[in-house]
Each structure stands twice: as structure tokens, then as C-alpha cells.
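A.B. asks: Sequence plus predicted model, see below.
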Amino acid sequence: MSLLKAEALKFKNTTAMYILFLSPLFFLAFALFTALFAQSSPNQHDLSPFLSLLFNLWP
């Protein structure tokens, strides 16, 4: 039990904690942003310019 407390203290103020908790928020924001731009196409059968640019620049 004391080992778990020691690990919790090490994890308390580390950058790993911030990365662990903020990375899902980043991906959620990116998904919402992409979904909004995917619906902005004037023709329903065309791909959004934002999405085509994103997939062309994808590494």
C-alpha cells in the first residue's frame, strides 16, 4: 500500500499527468472541429475543402 502512495505522490505534479488528462480533450476538440467543417460543404456529395486538405497533408 505504501508503494501505491509513493507512486501517487510522484504522479501528482508531473507533466505526464497533464498529458494524460489533456490529450483526450485535444482529440475531442479536433473531432468536433472536423465534424463541423465536414457539414459545411454546399453540396452533400462533395467532400469538405477542410477535410480534403487535411487528408492530403496527412503524413
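C.D. replies: Received the coordinates, thanks. Numbers count the residues shown, from 1 in each chain.

A.B. asks: Please count neighbours and contacts with C-alpha atoms only from this point.
C.D. replies: Fine.

A.B. asks: Could I get the contacting residues of the residue nearest to the spatial centre of the chain?
C.D. replies: By Cα atoms, centre = their mean, the mean C-alpha position of the chain lies nearest to F27, the distance being 1.2 Å. Going by Cα atoms under 8 Å, 6 or more residues apart in numbering, F27 touches no other residue.

A.B. asks: Can you list the buried residues in the helix or strand hosting it?
C.D. replies: Using DSSP states H and E, the secondary-structure element containing F27 is helix 15-38. Buried residues in helix 15-38, counted by 16 or more other Cα atoms under 10 Å: A38.

A.B. asks: okay, now the one to match up with it:
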Amino acid sequence: MLGWALTFLVVALIAGALGFGGIAGASAGIAQIIFVLFLILFAVAMIARAVRGKPPV
């Protein structure tokens, strides 16, 4: 999932450099949404692991 966020970020940077503002804005927005979703799922996984009694790696 983090790979997808980085991919959309790269697409946004390239599109912005080439002057495609609409595509750059959309790609940046998608990258932000995917990154926040990744952070939420990561936090949930760490909390679930802590509740089960396993120490973090």
C-alpha cells in the first residue's frame, strides 16, 4: 500500500513538472489518501499486536 502511495506521488511530481495541473492534483490527493489509510492500518495492526501480548518487532 505504501508503494502505491509513492507511485501516485511520483506521478503527481512528474505531471506537475510537465504542466498537467489537474492530473498532478488528483494524483497528489490519491497519494495522500492512500498514505493516511496506510498509517491508520499500521496503527491498528500495532495495537492489535500489543493487545495480544506480543512485543513489537
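C.D. replies: Perfect, I can see it now. Note that the structure is a prediction, hence the values are computed from the model and not measured.

A.B. asks: helix or strand right after the helix holding F27 of the first structure?
C.D. replies: Using DSSP H and E, the helix or strand that directly follows helix 15-38 of the first structure along the chain is helix 49-57.

A.B. asks: and the angle for that next one with helix 15-38?
C.D. replies: Interaxial angle of helix 49-57 of the first structure relative to helix 15-38 (axes from the mean of the first three to the mean of the last three Cα atoms, to 10 degrees): 130 degrees.

A.B. asks: Tell me which other helices or strands helix 49-57 of the first structure touches.
C.D. replies: Here helix 49-57 of the first structure touches helix 15-38, going by 3 or more Cα pairs under 8 Å, 6 or more residues apart in numbering; DSSP states H and E.

A.B. asks: Distance from the chain centre to the helix it packs on, please.
C.D. replies: Between the mean C-alpha point of helix 15-38 of the first structure and the mean C-alpha point of its chain there is a distance of 2 Å (Cα atoms, centre = their mean, to the nearest Å).

A.B. asks: how about M17 of the first structure, what's its partner in the second structure?
C.D. replies: Using TM-score structural alignment as the criterion, M17 of the first structure maps onto G29 of the second structure.

A.B. asks: who are the neighbours in contact with G25 of the second structure?
C.D. replies: A12.
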